[in-house]
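In: can't give you the sequence, but here's the structure:
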């Protein structure tokens, strides 16, 4: 079953304050929305990502989505979350996707494992939501704040996103609710419940928090922006290396490290032949002992013909995240007589940072020649070598 992620990003997030809606405010050097989009775009179980945005946010969205794979043209949302989701579902009507994951843009920490559980739950039951146990005592109060009842928390759950459904079923429920004038339902499970559809649950994550207030955003930014944020607890340090070569062929530019550099020739390869990103992908996969780029994206598969290589590297990063790990450092060396890499070094570092979520201070990009020796010296192609340092939790 084809799965599409529907990210809801049309709200104004006024409780968060600041000059921008909360989904476009920055945490750890990039926007909340970009972190959210990258998690779904990098996941192998998600075929495409559609975002519902406010009509005023086209430029902000374009910046947040720049360079990410699988991102569809955005859809303009409505006055309520329910209306926005309905607009997104309607845009997907008739497509090949059978499963939809509806996710709040303001939840940027959904893990690969959580997304995989969502997809599996929808395939098994048709409608499912992630939940966590309620640990606080919950009181029901009256209009003036007096306690009316104490609710038994054993039967209570806190609800998260992504919520997972068969797309046709959720769209039908939304359209029926809209036709009936029911527009105040706060999540998609409630829409399905209103329509009389059963909804099951699966395990959520305590770290899958929703950023609501200015304090939430400040806390997330501080945690992500600290030098080596969170790395101290990841004591299993791994290093992987990667190497790649591509010959010159017809074209007017080369892709190096996620940046299009003008050149009299292109690079020949089944994808966009970005030797830099290919070498980095192998380095990351090597650090976690998970094969190589060819095992995950076979060159014999026509799906990858002409594909942008950023999705390969994003996939490798997501593999690290799924293991509970972090990338501590990336080092890339490009080997060629031409084009000159130096003028583009900053753009390449920025591109790798956008793809991986690793801060630029932990990304090194270098270039060298072979003193006119060998195939690179004869200007027949470009080579790249890379290393990746990954930190993982110690095995129990």
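Out: Received, thanks. Computed from a predicted model, the values in this text were never measured in an experiment. Residues are numbered from 1 along each chain as shown.
In: all contacts plus neighbour counts: C-alpha atoms, from now on.
Out: Noted.
In: Give me the nearest residue to residue 91, chain neighbours excluded.
Out: Once flanking residues are discounted, residue 91 sits nearest to residue 75: 7.4 Å by C-alpha to C-alpha, 6 or more residues apart in numbering.
In: give the contact list for the one you found.
Out: Residue 75 is in contact with 50-53, 87-88, 91, counting by C-alpha atoms under 8 Å, 6 or more residues apart in numbering.
In: Could I get the full set of helices for the stretch 1-150 of the chain?
Out: With DSSP state H, counting those that start in this stretch as the criterion, the stretch 1-150 of the chain has helices at 32-41, 58-65, 81-92, 112-125.
In: so residue 13 makes contact with residue 212?
Out: Yes - applying C-alpha atoms under 8 Å, one finds residue 13 in contact with residue 212, separated by 7.2 Å.
In: quick one: common contacting residues for these two?
Out: Counting by C-alpha under 8 Å, 6+ apart, the shared contacts of residue 13 and residue 212 are residue 22.
In: residues in contact with the residue nearest to residue 150 when sequence neighbours are not counted?
Out: Distances taken as C-alpha to C-alpha, 6+ apart put residue 139 closest to residue 150, at 4.6 Å, once the chain neighbours are dropped. For residue 139, the contact set (C-alpha under 8 Å, 6+ apart) comprises 147-151.
In: try 10 Å
Out: Shown in contact with residue 139 (C-alpha atoms under 10 Å, 6 or more residues apart in numbering): 146-153.
In: put this beside the first:
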């Protein structure tokens, strides 16, 4: 299958007046954070991705000199176009400018979101293989009230609500057509996904990122500086996992990502790596994402015989998506045989490689069951795990 061409529209056509309430003379998209203008950081987050072919800035009519002063020289950056009186109108100008180039996909990004990370952008692009549009979205944690004349009249079901972010991705021709129709009928759409919904397009969500916030108010610059300095308010979560698999005739067992020759093997739907299953559950538990069976049902044949590192990597990706960091991992394997000690370095390397975690943050321990019970009779192996994870605190 041929590669899809991908263009990005970076919408920087506003005046940024709310963010200038602190007296700054510069519109928010041209103010520096960490010494680098916001728009430069935003555009760079896409230029860092090899699959992005074109980036088109849409700017305010009065900001041509400001944009030129950014001195962006990457050949994938197209000359900026002037936006309209609203965000909807500005995006349409960008789509019109891209139309002669006929990209397959377009990502539409707020210039004031400088922290869109590669995995989030990649998820949006990947989802476009099965839908007309895709947006990052975060579940709401606050109770949402509807009010009238200052009085609460209804409480919304927040389980059915999400907060939309950008980049919002679409199949180019479909969103372009929807925007053209909308321009002649309605001019009050708040984002591109709303236009797509109005036009009957299928729009799906991917997990958003708390870091991927939009700079709107003066205090947001202080928050952005703290993020760049690594001084983000975090909280620590602890998760635990437990798993057991029976043994059956075979020639090796998979434990913590390492194949160990043995007179038996572990029985299970996947490779039955009891240590990685327990560890995956510990990570999922720490971030409140259920258990391994929720994400990889044993009734689903696509997971038949699959390496359990696939499950572990998925759990690690979920941590990254919420801006989390794995602090340390601890695994205990309980079995009479095989002997584990000599394989511990390889196990730590396998886990660290799957999660992108330094091996000095990973502990592997082993013990016997003193010949007691089903473990003592070598009928099965048990593993227990704990995971300590830091995630951004959202109050």
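Out: Right, received. Where do you want to start? Worth saying up front: this structure is predicted, and the values here are computed from it rather than measured.
In: Any idea what the TM-score is?
Out: The TM-score (TM-score structural alignment, normalised by the length of the second structure) is 0.57; 239 aligned residues with a C-alpha RMSD of 2.6 Å.
In: before we move on, the earlier item: give me the buried subset of the contacts of residue 75 of the first structure.
Out: For these, a burial check counting by 16 or more other C-alpha atoms under 10 Å picks out 50-53, 87-88.
In: Now tabulate the helices of the stretch 1-150 of the first structure in TSV and tack on distance to residue 321 of the first structure.
Out: Converted to TSV, the helices of the stretch 1-150 of the first structure look like this (distance: least, C-alpha to C-alpha, whole Å):
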stretch	distance to residue 321 of the first structure
helix 32-41	10
helix 58-65	20
helix 81-92	28
helix 112-125	7
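In: Could you say which of those is packed most deeply?
Out: Of all the helices of the stretch 1-150 of the first structure, helix 32-41 has the most neighbours on average by mean count of other C-alpha atoms under 10 Å, namely a mean of 26.
In: quick one: it to the second structure mean distance?
Out: After superposition onto the second structure, helix 32-41 of the first structure sits on average 0.5 Å from its aligned residues (mean C-alpha distance after the TM-score superposition for the first structure).
In: residue range for that helix in the second structure?
Out: The aligned range for helix 32-41 of the first structure in the second structure is 38-47, by TM-score structural alignment.
In: Closest one to residue 6 of the first structure out of the contacts of residue 75 of the first structure, please.
Out: Nearest to residue 6 of the first structure, judged by C-alpha to C-alpha, of the contacts of residue 75 of the first structure is residue 50 at 5.0 Å.
In: what sits against the aligned residue in the second structure for that closest one?
Out: Mapped onto the second structure by TM-score structural alignment, residue 50 of the first structure lines up with residue 56. Taking C-alpha under 10 Å, 6+ apart, we find residue 56 of the second structure in contact with 7-11, 43, 76-81, 94-95, 97-98, 108.
In: please redo it, this time with the cut-off set to 8 Å
Out: Counting by C-alpha under 8 Å, 6+ apart, residue 56 of the second structure has contacts 7-10, 77-81, 94, 98.
In: Then residue 165 of the second structure?
Out: Residues near residue 165 of the second structure by C-alpha under 8 Å, 6+ apart: 135-138, 208, 212-213.
In: Just give me the match in the first structure for it.
Out: Counting by TM-score structural alignment, residue 165 of the second structure lines up with residue 160 in the first structure.
In: now do residue 213 of the second structure
Out: With TM-score structural alignment defining the correspondence, residue 213 of the second structure maps onto residue 209 in the first structure.
In: Next: residue 196 of the second structure.
Out: Aligned by TM-score structural alignment, residue 196 of the second structure pairs with residue 192 of the first structure.
In: residues contacting the residue lying closest to residue 203 of the second structure once chain neighbours are set aside?
Out: Leaving aside its chain neighbours, residue 203 of the second structure sits nearest to residue 133 (4.3 Å; criterion: C-alpha to C-alpha, 6+ apart). By C-alpha under 8 Å, 6+ apart, the contact set of residue 133 of the second structure is 127, 168-171, 193, 196, 201-204.
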